[in-house]
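Peer 1: coords please:
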Amino acid sequence: MVTAKRWVLVKQFVGKPKESDFCLEEETLPDEVNDGEVLCEAIYLSVDPYVRFLSSVMMKPGDTLVGEQIARVINSKNPKYEVGDVIRLSSGWRTHTLVTDMSQIDVMPVLGDLPVSLPLGAAGVTGLTALFGLNDKLKPVEGETVLVNSAAGAVGSVVGQIAKMKGCTVIGFAGTDDKVQWLTELGFDHAFNYKKVDVDEALSMAAPNGVHCYFDNVGGYLSTQTLPHIHRNGRVLIVGSISTYNDIGKSTGPYPFEDILKKCMTVNGFSIYDMYPKWRDGEAQLVDWIQQGKLQHRETITEGFDLMPNAFMGLFEGTCTGKALVKA
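Peer 2: Okay, here's the model as predicted:
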């Protein structure tokens, strides 16, 4: 028998997630599997803010927290998977998984010598969100100005680098001086610590003629400050709203609708899951850029499965640069 651990939701989050919202449970799994089944052990687990957003929609108390992981096959009676194979698995916050439904296993991109953790980050959903959100939705062209917030995060850092490849002027907002320094190293034309600058003044300086494309990971007041600086007929893509995920009650403004009207903006929401048919090609492109050195990435890795909630709560405190992962 295999002793497995899993993190379950104790109660729905109210405000910021806290330790009492999570419970670590043990369960016993058979070490022998039936025909067609696979037994896996987690290597890396993804830590994502969307868990906070989806918790009230997809989860109830007692459920295992949702998420992806990179896992190693430790027993198999499925001809597609051999012991030792490394796979990407949607099984949530758990150390071991008995896979009976093969749709939980997603195809891994061909990584060569690259780290196996990449399909959870820059060569996975976060990288794809940047790639398709920017190229397929915002569609910047050479010479335009692209603005991205949470720019040192797993998505934002990729957005900025791809926009530079396209010949755009890139502006990024991040929450610490160290993150701003990294953005400068990545080639961002302008990078600001939004906690230390006047956003209006910063954008007036960096984009005197306006922002053509705004990739919004944050929402809230920062985005409200940004909209007056959008170019006429500018494009706004709302990909996340991490600044308001923990809000209790309704916001009372300020409201952005007048700016949207005056500038005739195009404002779209975006879910990467609508782009699923293109994922394989997108991942191959991201891997190729990483191998060529055109796309840089960082990972913030927390050691130890027992610290999953700590890593998750850290997302809302700005402690992560690049992709947040837990090494089991």
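Peer 1: C-alpha from now on. contacts and neighbour counts both.
Peer 2: Will do.
Peer 1: Could I get the full set of helices for this structure?
Peer 2: 50-58, 125-132, 156-165, 177-186, 199-206, 220-226, 257-263, 279-292, 308-314 (DSSP state H).
Peer 1: Reformat those as a markdown table; add mean neighbour count and distance to Arg298.
Peer 2: Output for the helices of the chain, formatted as a markdown table (neighbours: other C-alpha atoms under 10 Å; distance: least, C-alpha to C-alpha, whole Å):
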| stretch | mean neighbour count | distance to Arg298 |
| --- | --- | --- |
| helix 50-58 | 15 | 20 |
| helix 125-132 | 24 | 12 |
| helix 156-165 | 24 | 9 |
| helix 177-186 | 18 | 10 |
| helix 199-206 | 16 | 26 |
| helix 220-226 | 17 | 24 |
| helix 257-263 | 14 | 34 |
| helix 279-292 | 17 | 12 |
| helix 308-314 | 20 | 15 |
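Peer 1: With distance to Gly269 added, can I get those helices in CSV?
Peer 2: Below are these laid out as CSV (distance: least, C-alpha to C-alpha, whole Å):
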stretch, distance to Gly269
helix 50-58, 14
helix 125-132, 12
helix 156-165, 16
helix 177-186, 25
helix 199-206, 23
helix 220-226, 14
helix 257-263, 14
helix 279-292, 19
helix 308-314, 24
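Peer 1: Which of those helices sits closest to Val326?
Peer 2: helix 308-314 (6.5 Å; C-alpha to C-alpha).
Peer 1: elements contacting that closest one?
Peer 2: Counting contacts by 3 or more C-alpha pairs under 8 Å, 6 or more residues apart in numbering; DSSP states H and E, helix 308-314 is packed against strand 323-327.
Peer 1: One more, so I can put them side by side:
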Amino acid sequence: MSTPQTYRKLQAIAIGSDFRNVTKVTEHSFDELIKSLGPKNILVKNIHLGINASDVNYTNAKYTPGIVPPFDVGFEGIGSVVAVGSEVTNQKVGNFVVYTLFGSFSEYVQVPAETAIPVPAPNPEFVALQTAGITSSLALTFSGRMTTNETVLVTAAAGGAGQIAVQLAKLAGNHVIGTCSSDEKVAMLKGMGCDRVINYKKEDFAQVLKKEYPRGMDIVIECVGGEFFQTCLNNLAVCGRLVVLGSVSSYTGEGGLAGDNVNTLQLLAGSKTVCGFYLPAYFPHVPAHMMNMYKLMAEGTLKVHVEDKGYVGLEQIADAVEYLHSGKSMGKIVVTLPEDNKSKI
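Peer 2: Here you go, the predicted structure:
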């Protein structure tokens, strides 16, 4: 097969949360990429790229303060190994791998071999587990300290992380509540085992919790922020744990990624916990949790919903990001890279 002379990737050319206007597809030398392959790295030709709500936080420099454009963007992908570094022994050319890495929105990307997880096929469902799924699994285990027979609330439950959190909490023997914004999402979540789905466009979120769950929530997986965060905090049970995965309601506003205030006296009397969860802090635990989710998926007990919107090519990543933030998306959103002549090796 022919070796390309160039490859393309998506880069941030300015700082901001308007993803479309601060990013640009750029072209680079493939020969230089090959020559720079680190001894412990592998070169992956991407097939599917995962879209995350926090992609706009990265372009807005919220995760890497002081970063100077241009810089590569994107968090995750799945593809085939086309080259391996001189010291790599656990990967080989032809393998399919899924990975998490800053700068994944590229036709080709260097990935540390030890962090790339082999998969049997380049299915987009594996991408759905890589960042969103693993975040939910780790957050429930370490921050939520989940056991069984508890009441678990998941906000934005029909999203990439939410859909996995709902199912893992249910599989652990808990009563699970999910919030969403449409009847289609209600049906999806009920099909995944959610015990109570609250369509906040039709029901008063706070009133439902107050009336139907007066004891409060043992665990909350919170992704929305703002009024949602405050409602969740107000309905946290004694010894309850509220885990903040993000604040998506603020991501695309001016400045992006705004936080919420917590009155510590509200926590004190009920021995309540509010904590944040950021995936990089838990990287050593990723392989074991990924293997568990792969097992559950193979058994058919964990369903992974990938919404196929037909996004193809780096040029449509901005469309996918905007669709995710429209509030209409269900499950995981992916972009597929085409098999064109320029990108073959």
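Peer 1: With Lys77 of the first structure as the reference, name the closest of the helices of the first structure.
Peer 2: The nearest among those, by C-alpha to C-alpha, is helix 279-292 at 26.3 Å.
Peer 1: quick revisit: among the helices of the first structure, which is nearest Asp247 of the first structure?
Peer 2: helix 220-226 (10.1 Å).
Peer 1: Which other helices and strands does the closest one contact?
Peer 2: Packed next to helix 220-226 of the first structure, using 3+ C-alpha pairs under 8 Å, 6+ apart, are helix 199-206.
Peer 1: Please pull up the equivalent of Val321 of the second structure in the first structure.
Peer 2: The alignment partner of Val321 of the second structure in the first structure, by TM-score structural alignment, is Phe312.
Peer 1: Could you list which residues are in contact with its match?
Peer 2: By C-alpha atoms under 8 Å, 6 or more residues apart in numbering, the residues touching Phe312 of the first structure are 47-49.
Peer 1: could you redo the last one with a cut-off of 10 Å?
Peer 2: 17-18, 46-49, 51-52, 302, 320, 324-326 (C-alpha atoms under 10 Å, 6 or more residues apart in numbering).
Peer 1: Which among those count as buried?
Peer 2: 17, 46-49, 51-52, 302, 320, 324-326 (16 or more other C-alpha atoms under 10 Å).
Peer 1: so which of the helices of the first structure comes closest to Phe22 of the first structure?
Peer 2: Nearest of those (C-alpha to C-alpha): helix 308-314, 7.1 Å.
Peer 1: Have a look at how far, on average, the closest one is from the second structure.
Peer 2: By mean C-alpha distance after the TM-score superposition for the first structure, the fitted helix 308-314 of the first structure averages 1.3 Å away from its aligned residues in the second structure.
Peer 1: what's the offset of that helix from the middle of its chain?
Peer 2: 14 Å (C-alpha atoms, centre = their mean, to the nearest Å).
Peer 1: How about the most centrally placed residue in the second structure, nearest residue that isn't a chain neighbour?
Peer 2: Taking C-alpha atoms, centre = their mean, the centroid of the second structure lies closest to Ala132, which sits 2.9 Å from it. Excluding the flanking residues, the one nearest Ala132 of the second structure by C-alpha to C-alpha, 6 or more residues apart in numbering is Ala161, at 4.3 Å.
Peer 1: For that neighbour, the count of nearby residues, please.
Peer 2: Per other C-alpha atoms under 10 Å, the neighbour tally for Ala161 of the second structure reads 27.
Peer 1: what lines up against it once you look at the first structure?
Peer 2: Checking TM-score structural alignment: Ala161 of the second structure goes with Val155.
Peer 1: which residues does that match contact?
Peer 2: Counted by C-alpha under 10 Å, 6+ apart, Val155 of the first structure has contacts 121-122, 125-131, 133, 148-149, 215, 217, 239, 322-323.
Peer 1: Trp93 of the first structure maps to what in the second structure?
Peer 2: Counting by TM-score structural alignment, Trp93 of the first structure lines up with Phe105 in the second structure.
Peer 1: Just the strands from the stretch 1-150 of the first structure, written as ranges.
Peer 2: 2-9, 22-29, 38-46, 68-76, 86-90, 96-99, 105-106, 145-148 (DSSP state E, counting those that start in this stretch).
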